[in-house]
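Sequence and predicted structure below; questions after.
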Amino acid sequence: MSKENTSIHEFDLNLICEYFSQLERQGPGSPEVTIKALSFIEGLSETSRIADIGCGTGGQTMVLAQHAPGHIQGLDLFPTFIDLFNNNVQKHHLQERVRGIVGSMDKLPFQPEEFDLIWSEGAIYNIGFERGLKEWKEFLKPGGYVAVSEASWFTEERPHEIEEFWLDAYPGIDTIPNKIAQMQRAGYVPVASFNLPVNCWIEHFYALQTEAQNIFLQKHAGNNAAEGFIANQRHEEKLYYRYKNFYGYVFYIGRKL
């Protein structure tokens, strides 16, 4: 298997963390999409509690904090991301309402029914969409909301090349109707779903990586693992341009029964 076809899961986590720490967002998205998803959430107030799980360096969390009342707790597995997250909190003067902590999404350090809203952009795949929704529900108040973006198929059939790539990278990828059914089975009333526009991938994610990739390769010149990782990222980008009509990210918003 060539370096570009190697699954991202086969690369060293420290390399992955170092690379993505250079980026404002660790996955496709945009401020406009974050705000749109937030528009489907009702009843938030100054006393509301929000968790952003798999928050990364907090690009989307800062947008969330600027458009939603209440207190936000970001959680991510990588200490480097959380250090950058809390630096961003300071830069945006949000330290009275926003805080990042290190933790794992499969063992959340929260209290039952602590939150009015659980947010996660492009990260729930780490635990699996349906499993994450089921396990995180414990930490939502009755009537609380969950809002997550997730890789999804737009069509029932797709070319073999892209299907093979995604089934290797994330076997949990599925069609939008199946994802909504999974949300229902997990104990939520589906409130809304919408596809992230193409600019979330091209302008807000891939276009910002060119300089980051060059810096990363210069720093790790001669490192086969680092070169292989960047080859993998560039291959993923080429596949997106070729097959973007067949898949993308979808925001799913649900309310706990």
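Ah, there it is. Residues are numbered from 1 along each chain as shown.

alpha carbons only for contacts and neighbour counts from here, please
Will do.

Packing partners of the strand ranked longest in the chain?
In terms of residue count, the longest strand belonging to the chain (DSSP state E) is strand 140-153. For strand 140-153, the helices and strands in contact under the criterion 3 or more Cα pairs under 8 Å, 6 or more residues apart in numbering; DSSP states H and E are strand 115-121, strand 174-175, helix 176-185, strand 247-256.

Who are the packing partners of the shortest one?
Which is strand 174-175. Of the remaining helices and strands, those touching strand 174-175 by 3+ Cα pairs under 8 Å, 6+ apart are strand 140-153.

ok, residues contacting the strand it packs on?
Applying Cα atoms under 8 Å, 6 or more residues apart in numbering, the external contacts of strand 140-153 come out as 37, 41, 112-125, 129, 133, 173-176, 179, 246-257.

The structure to be compared is supplied as follows:
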Amino acid sequence: MTALPRFDIAGRVALVTGSSQGIGLALAQGLAEAGCRVVLNGRDEAKLQRARDTLAERTGGDLVTCAFDVTDAAQVADGIATVERDVGPLDILVNNTGAQHRAPLVDFPDADWYRLLETNLTSAFLVGREAARVMSPRGHGKIVNICSVQSEVVRPGIAPYAATKGGMKMLTKGMCADLAPSGIQVNGLGPGYFETELTAALVADETFSGWVRGRTPAGRWGKVDDLVGALVFLVSPAADFVNGQILYVDGGMLSVL
């Protein structure tokens, strides 16, 4: 990092929501390896502590936990205040919390529609708004919203999920419009199909897995480590004039028919 000072983020305080497993855990690890003081977030404190212990052993980095419900405005306000008081001024926010539910549109339950909206989209609005309130007076900050290839395209059975991720894309652009004058860069990171705990059944389904490999020019599923370099770029000084963009890390999937 010393050879590339524009990418140096050592010492910055970074909050990653939904970071006890999967993509969030990998992104938190990448930020810790880059020298950030990383705040892990989720609702289950015991699970967060296990994630923290795992990452501390892997990286030797500076990691803390802050459990709160990102869909609850009061808890979000208290959580950001706790980070500011106990960890330090928040420099980086990664809005990663997300959920999926697959069902045909005509059978999709109301409760799951609202759950996906709250988990995938409302959470990013609430946490992003609260982060912006503390970042704006300082004149700098980085917010990265985790979007998806489903911010652009969709398959049968996931229309509500795609709607939330399409909304995340436009929330990112809207946040840019409002927050760029305050020195805050807001961008999106859009994963393609990645191997995680949540996609294990799909990876194991040879028909579906074969479709993913055939549809992706790179010919494989993504590994969570594939996302780290893109994130480090977006939250570094190298991206100070990059704002309102969605960086897709999808092995080329969106580039081909």
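It's in. Since we're looking at a predicted model, the values are computed, not measured.

Superposed, how do the two chains score by TM?
Once superposed, the chains reach a TM-score of 0.51 (TM-score structural alignment, normalised by the length of the first structure), with 184 aligned residues with a Cα RMSD of 4.7 Å.

any idea of the angle the longest strand of the first structure forms with helix 176-185?
Taking axes from the mean of the first three to the mean of the last three Cα atoms, to 10 degrees, one finds that strand 140-153 of the first structure is oriented at 160 degrees with respect to helix 176-185.

Now do strand 140-153 of the first structure and strand 247-256, the angle between them.
Angular relation of strand 140-153 of the first structure and strand 247-256 on a 0 to 180 degree scale: 160 degrees, by the same axes, to 10 degrees.

Show the subsequent helix or strand relative to strand 140-153 of the first structure.
Later in the chain than strand 140-153 of the first structure, the nearest helix or strand by DSSP states H and E is helix 160-169.

What are the buried residues along that following helix?
Applying a neighbour-count criterion of 16 or more other Cα atoms under 10 Å, the buried positions in helix 160-169 of the first structure are I162, E163, F165, W166, D168, A169.

what residue of the second structure takes the place of the third one?
Under the alignment defined by TM-score structural alignment, F165 of the first structure corresponds to G157 in the second structure.

which helix in the first structure runs the most residues?
What stands out as the longest helix in the first structure, according to DSSP state H, is helix 224-243.

helices and strands around that helix, which ones?
Counting contacts by 3+ Cα pairs under 8 Å, 6+ apart, helix 224-243 of the first structure packs against helix 209-219.

wait, is A131 of the second structure part of a helix?
Yes - going by DSSP: H, G, I helix; E, B strand; the rest coil, the assignment for A131 of the second structure places it inside a helix.

Pull the contacting residues for it.
The neighbours of A131 of the second structure, taking Cα under 8 Å, 6+ apart as the test, are I80, L90, L93.

Now with 7 Å, please.
By Cα atoms under 7 Å, 6 or more residues apart in numbering, the residues touching A131 of the second structure are I80.

How about N86 of the first structure?
Each residue near N86 of the first structure by Cα under 7 Å, 6+ apart is listed here: R99, G100.

what residue of the second structure takes the place of it?
Under the alignment (TM-score structural alignment), N86 of the first structure pairs with R52 in the second structure.

Quick one: end-to-end distance for stretch 94-110 of the first structure.
Looking at stretch 94-110 of the first structure, the gap from its leading to its trailing residue is 21 Å under the measure Cα to Cα, to the nearest Å.

ok, back up a step: the buried residues of helix 160-169 of the first structure into JSON lines, with extra columns for distance to A225 of the first structure?
Formatted as JSON lines, the entries for the buried residues of helix 160-169 of the first structure read as follows, by distance: Cα to Cα, whole Å:
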{"residue": "I162", "distance to A225 of the first structure": "24"}
{"residue": "E163", "distance to A225 of the first structure": "25"}
{"residue": "F165", "distance to A225 of the first structure": "20"}
{"residue": "W166", "distance to A225 of the first structure": "21"}
{"residue": "D168", "distance to A225 of the first structure": "19"}
{"residue": "A169", "distance to A225 of the first structure": "18"}
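
Can you give me the neighbour number for P5 of the second structure?
The tally of other residues near P5 of the second structure (other Cα atoms under 10 Å) stands at 11.

State the distance from it to F233 of the second structure.
Here the distance between P5 of the second structure and F233 of the second structure works out to 12 Å (Cα to Cα).

ranges for the strands of the stretch 1-150 of the first structure?
In the stretch 1-150 of the first structure, the segments counted as strands under DSSP state E, counting those that start in this stretch are 49-53, 71-76, 98-102, 115-121, 140-153.

which of the residues in the longest one are buried?
Looking back up the chat, that one is strand 140-153 of the first structure. Neighbour-count burial for strand 140-153 of the first structure, counted by 16+ other Cα under 10 Å, picks out 140-141, 143-153.

I'd like to check the angle between that strand and strand 115-121, please.
Orientation note: strand 140-153 of the first structure sits at an angle of 20 degrees relative to strand 115-121 (the same axes, to 10 degrees).

Number of residues surrounding the residue nearest to L94 of the first structure when sequence neighbours are not counted?
For L94 of the first structure, the nearest residue in space outside its immediate sequence neighbours is A65; the separation is 7.7 Å by Cα to Cα, 6 or more residues apart in numbering. When neighbours are counted by other Cα under 10 Å, A65 of the first structure registers 18.

hmm, back to that, mind checking which of the contacts of strand 140-153 of the first structure are buried?
Buried among the contacts of strand 140-153 of the first structure (16+ other Cα under 10 Å): 37, 41, 114-125, 129, 133, 173-176, 179, 246-256.

if I line the two up, what does D76 of the first structure land on in the second structure?
In the second structure, the residue matched to D76 of the first structure (TM-score structural alignment) is G42.

Next up, the contacts around the spatially most central residue of the second structure.
For the second structure, N96 is the residue whose C-alpha lies nearest the centre (Cα atoms, centre = their mean; 2.7 Å). N96 of the second structure sits next to V16, T17, G18, G24, N145, I146 when contact means Cα under 7 Å, 6+ apart.
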